[in-house]
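>>> Dropping the sequence and predicted coords here.
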Amino acid sequence: MKILAIDDDASIRYMLSEICDFAGWTAVVCSNGKEGVAEFLKNGSDVVLVDYHMPEMDGLMTVQEIRRFNKEVPILVLTVDERQEVADRFLDEGATDFALKPVKAPDLISRIQLHRRLLEATRKKYEDAFVAKGISQTTLSHIVSFLSSCDHPCTIDEIMKEIGLAYPTVYRYVVHLMQTGKVRTIVSYQKMGRPKNLYQWI
């Protein structure tokens, strides 16, 4: 498992690396939020540990940036601040959990293990739902990739041409994406003939 640890204190970065090494995990350390976000976007991570008070980009901004690109990776905030309003702000921005400083190895290891298990259970449940609906994760990812990168609303025919699947198959996946709130329908009225349904990634 790969852990991204973001903290401006060199001694804490060292300690987090030692804890991860003891647990058998790989630690990648960064000294500020800006550096940490760049590392996450480039190489990803299974869990993110982020300090609250840092120069350039504090922990709150770091959580905001990571959540812009990834909604599911567990993010644990390291802080000496026990105020509820601070916790609420972090949770509102997408933080998963907190570990109070000074960090204790057993507590941190158990929290990381817990959130990884929860994430894996959620993913399995999601994948099982796909199987029940006859939805393939691979096919869905191709359609999602096309729609999310397209700069204009698309017809089913355009998606078919790009993905190389039959109309009924593409339509079923698009309906699934509409039901899950990922895609919206736009009705395009033509000068002649029937209106066309266009589909746009939200």
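Thanks, I have the structure now. Computed from a predicted model, the values in this text were never measured in an experiment. Numbering: from 1, shown residues only.
>>> only C-alpha atoms for contact and neighbour calcs from this point on.
Will do.
>>> what's next to stretch 28-43, contact-wise?
2-10, 13, 17, 50, 54-59, 61-62, 65-66, 69 (CA atoms under 8 Å, 6 or more residues apart in numbering).
>>> Those in helices, which ones?
Of the positions in these, 10, 13, 17, 59, 61, 62, 65, 66, 69 sit in helices, assigned by DSSP state H.
>>> Can you tell me the closest non-neighbouring residue to the last one?
For residue 69, the nearest residue in space outside its immediate sequence neighbours is residue 41; the separation is 7.9 Å by CA to CA, 6 or more residues apart in numbering.
>>> Which positions within the host helix or strand of residue 38 qualify as buried?
For residue 38, the element it lies in under DSSP states H and E is helix 33-43. Using 16 or more other CA atoms under 10 Å as the burial criterion, the residues of helix 33-43 that qualify are 33, 34, 36, 37, 39, 40.
>>> Run the chain-centre distance for it.
In terms of CA atoms, centre = their mean, to the nearest Å, the centre of helix 33-43 is found 14 Å from the chain centre.
>>> how big is the angle separating that helix from helix 59-69?
20 degrees (axes from the mean of the first three to the mean of the last three CA atoms, to 10 degrees).
>>> that older thread, out of the ones in helices among the contacts of stretch 28-43, which is nearest to residue 148?
The nearest member of the ones in helices among the contacts of stretch 28-43 to residue 148, counting by CA to CA, is residue 69 at 12.7 Å.
>>> can you give me the helices for the chain?
Listed in chain order, the helices of the chain (DSSP H) span 10-23, 33-43, 59-69, 84-93, 105-132, 137-149, 156-163, 167-179.
>>> Out of those, flag the one nearest residue 76.
Closest approach to residue 76 among the helices of the chain (CA to CA): helix 105-132, 8.1 Å.
>>> For that closest one, buried residues please.
Neighbour counts over helix 105-132 (16+ other CA under 10 Å) mark 105, 108, 111, 112, 115, 116 as buried.
>>> cool, and stretch 4-14?
Of all the residues in stretch 4-14, those buried under the rule 16+ other CA under 10 Å are 4, 5, 6, 7, 8, 12, 13.
>>> Second structure follows, compare the two:
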Amino acid sequence: MSSVAKVLVLDDEANLRKVLAAMLRREGYDVTVAADGEQGLAEFQKNGADIVVTDLVMPKVGGMEVLSAIKAANPDVPVIIITAHGTVDSAVEAIKAGAFDYITKPFDQPELNAVIAKAAKAHESNRRSVRPDSKARAAIIGESPQIQDVYKIIDKVADTPSTVLITGESGTGKELIATALHGASSRRDKPFIKINCAAIPHDLIESELFGHERGAFTGAVTSKPGRFELADGGTLFLDEIGEIPVEMQVKLLRALQESEFERVGGIKTTRVDVRLVAATNKDLQAEIEAGRFRKDLYYRLAVVPIGLPALRERRSDIPMLAKYFVEKYNRRLNKKIEGIADDAMVLLQAYNWPGNIRELENLIERVLLFADGPLITAKDLPEPVRQGGGAQANSLASSSVVEAPTGETGLKDIIRMKAAELEKDLITKALEETGGNVTRAAKLLQISRKSLQTKMKEFGLRDIAPEGKEEGKDEGSGKDESSDE
């Protein structure tokens, strides 16, 4: 954890609250307690929390209502259910409704510590990630040809049982695609269970996936279903699939092929109906050659492969993404930034974005915190973006050789010239993509048509868009009906 996680504990048993709080504080967590669900939700609304641990059965407001309220307020906060042996089935239903995990009474400290640590890691990961919107494909932002291709695949395969393997660099939105696949399928009202394979210790992967019986290993004080069981009828998303150890890959392959498995320490075979979506930022072909990933599992996963482009490969989507994040953080931070100035947008599109969409979102949030407005300008951007990415390879550096400053030509002048070159290139490509239609090209570039016409005149690009190609142009009279006021 990058900072101390805040844990909110809700339980109507005073002794249990004290024991839980003491155990968690010894592990270094910042703990707040509440005597019931009503008090707990008031505390959460006032001061927030990184993790919520709540009893299932409480007076006034029960654990399921707490879960629903927390998920509505902040879906990224993991909610852990405390349950007695007789209500394990209810706890499983809670997980299907979005709870992170559950622990049973009586519980031992290692079990509690393991669940809380896993929740803390998941919350930290969610906090840094781009959180998917609940509107399935509508939440995917972009109109570039690369993203249009992804849309087409989602439309064709979402409502099928076929396994999907999503590949792409970290921060490109793989979980967003998995959510869209589930949301656009007939399984949308069934569980969508997510697990980050990189966040689970190797010796616990099998138990996480397939569950375990009581006494199967040290600390297994009760039987527990795995993620495959919890996802029955719905979708199971295995993120960072390349992190699963080779010995577990055989069992995963069998579960995918036969739709059945046994819990750890059990003999009963369980059958499930699960649609699997996997994701990785690793090159699985290279992993296969290195002996770290099974070829047969790869082919079973990659029935439908979806490769997500890096943000630097879809630069025309940056204005749309940046606008979305400005609006998002205006609401969240109570700011009133109106947008991004042209000089800043040119630099955003020139930067290489090694962290992809996640990096762009984090940058916009940081800039909004300090910007005085009304527009974000070049001076508001961090130095690596203003300087074209520093030592990182970016489009400015790769498009042509940047010579060292000589004579009266300083670094700022070189950057200004290279930014102008990139701007001209982006405008040219937008006009070519739209067949010379100025109105549509301006929309694609997220600038006004008047600004685009000025830039076209400045760069000598008027011949790319004959007058008859402009939307709203009355060819007979020569009158431009859609000119900016």
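Perfect, I can see it now. On a predicted model such as this, the values are computed, not experimentally measured, just so you know.
>>> quick one: TM-score?
Once the chains are laid over each other, their TM-score by TM-score structural alignment, normalised by the length of the first structure reads 0.66; 161 aligned residues with a CA RMSD of 3.3 Å.
>>> Format the buried residues of helix 105-132 of the first structure as TSV; extra columns: distance to residue 86 of the first structure.
Output for the buried residues of helix 105-132 of the first structure, formatted as TSV (distance: CA to CA, whole Å):
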residue	distance to residue 86 of the first structure
105	23
108	20
111	19
112	21
115	21
116	24
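>>> which among these gets closest to residue 165 of the first structure?
Proximity to residue 165 of the first structure was ranked across the buried residues of helix 105-132 of the first structure by CA to CA; first place goes to residue 116, at 35.0 Å.
>>> Contacts only, for that closest one.
Residues counted as contacts of residue 116 of the first structure (CA under 8 Å, 6+ apart) are 46, 47, 74.
>>> Drop anything exposed from those residues.
If you count burial by 16+ other CA under 10 Å, the buried members of the contacts of residue 116 of the first structure come out as 46, 47, 74.
>>> Which residue in the second structure aligns with the first one?
This points to residue 46 of the first structure. Residue pairing (TM-score structural alignment): residue 46 of the first structure is matched to residue 50 of the second structure.
>>> residue contacts, the residue nearest to its match when sequence neighbours are not counted?
With sequence-adjacent residues excluded and distances taken as CA to CA, 6+ apart, residue 50 of the second structure is closest to residue 6, at 5.1 Å. Remark: with contacts taken as CA under 8 Å, 6+ apart, residue 6 of the second structure is in contact with 29, 30, 31, 32, 49, 50, 51.
>>> Check residue 13 of the second structure too.
With the criterion set at CA under 8 Å, 6+ apart, residue 13 of the second structure makes contact with residue 35.
>>> how far away is it from residue 33 of the second structure?
As judged by CA to CA, to the nearest Å, residue 13 of the second structure and residue 33 of the second structure stand 11 Å apart.
>>> before we move on, what about residue 50 of the second structure?
13 Å.
>>> Can you pull the residues that touch both of the two?
Between them, residue 50 of the second structure and residue 33 share the neighbouring residues residue 8, with contact defined by CA under 8 Å, 6+ apart.
>>> So what does residue 456 of the second structure match up with in the first structure?
Aligning on TM-score structural alignment leaves residue 456 of the second structure without a counterpart in the first structure.
>>> Aligned counterpart of residue 65 of the second structure in the first structure, please.
Alignment note (TM-score structural alignment): residue 65 of the second structure maps to residue 61 of the first structure.
>>> for its match, what are its contacts?
Residues in contact with residue 61 of the first structure, defined by CA under 8 Å, 6+ apart, are residue 33.
>>> Tell me which residue is most central in the first structure.
residue 70 (2.1 Å; CA atoms, centre = their mean).
>>> What residue in the second structure is paired with that residue?
The equivalent of residue 70 of the first structure in the second structure is residue 74 (alignment by TM-score structural alignment).
>>> circling back to that earlier point, quick check: the residue nearest to the centre of the first structure vs residue 1 of the first structure, distance?
For residue 70 of the first structure, the distance to residue 1 of the first structure - CA to CA - is 17 Å.
>>> Could you export the helices of the first structure as CSV, including distance to residue 197 of the first structure?
CSV is the format used below for those (distance: least, CA to CA, whole Å):
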stretch, distance to residue 197 of the first structure
helix 10-23, 51
helix 33-43, 35
helix 59-69, 29
helix 84-93, 35
helix 105-132, 25
helix 137-149, 14
helix 156-163, 8
helix 167-179, 11
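>>> Compare these and give me the one nearest residue 196 of the first structure.
Nearest to residue 196 of the first structure, of all the helices of the first structure, is helix 156-163, at 9.8 Å by CA to CA.
>>> which other helices and strands contact the closest one?
Secondary structure elements in contact with helix 156-163 of the first structure, counted by 3 or more CA pairs under 8 Å, 6 or more residues apart in numbering; DSSP states H and E, are helix 137-149, helix 167-179.
>>> Can you tell me which of these is most buried?
Ranked by mean neighbour count, those are led by helix 167-179 with a mean of 16 (mean count of other CA atoms under 10 Å).
>>> so how far is that helix off the chain centroid?
Relative to the chain's own centre, helix 167-179 of the first structure is displaced by 23 Å; criterion: CA atoms, centre = their mean.
>>> Switch the helices and strands packed on helix 156-163 of the first structure over to a markdown table; also include distance to residue 198 of the first structure.
A markdown table is the format used below for these (distance: least, CA to CA, whole Å):
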| stretch | distance to residue 198 of the first structure |
| --- | --- |
| helix 137-149 | 11 |
| helix 167-179 | 11 |
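>>> Of all those, which one is nearest residue 21 of the first structure?
Relative to residue 21 of the first structure, the nearest member of those by CA to CA is helix 137-149, separated by 33.4 Å.
>>> contacting residues around residue 194 of the first structure?
In this structure, residue 194 of the first structure makes contact with no residue, judged by CA under 8 Å, 6+ apart.
>>> Correction: the previous question concerned residue 248 of the second structure.
Contacts for residue 248 of the second structure (CA under 8 Å, 6+ apart) come out as 205, 206.
>>> so it sits in a strand?
No. With DSSP: H, G, I helix; E, B strand; the rest coil as the criterion, residue 248 of the second structure is helix rather than part of a strand.
>>> Distance-wise, check it relative to residue 205 of the second structure.
8 Å.
>>> Equivalent analysis for residue 131 of the second structure, please.
Using CA to CA, one obtains 25 Å as the distance from residue 131 of the second structure to residue 205 of the second structure.
>>> what about the closest residue to residue 59 of the second structure other than its chain neighbours, neighbour count?
What sits nearest to residue 59 of the second structure in space, not counting adjacent residues and going by CA to CA, 6+ apart, is residue 36, at 6.7 Å. Residue 36 of the second structure is surrounded by 23 other residues when neighbours are defined as other CA atoms under 10 Å.
>>> Need the counterpart of residue 36 of the second structure in the first structure.
In the first structure, residue 36 of the second structure lines up with residue 32, judged by TM-score structural alignment.
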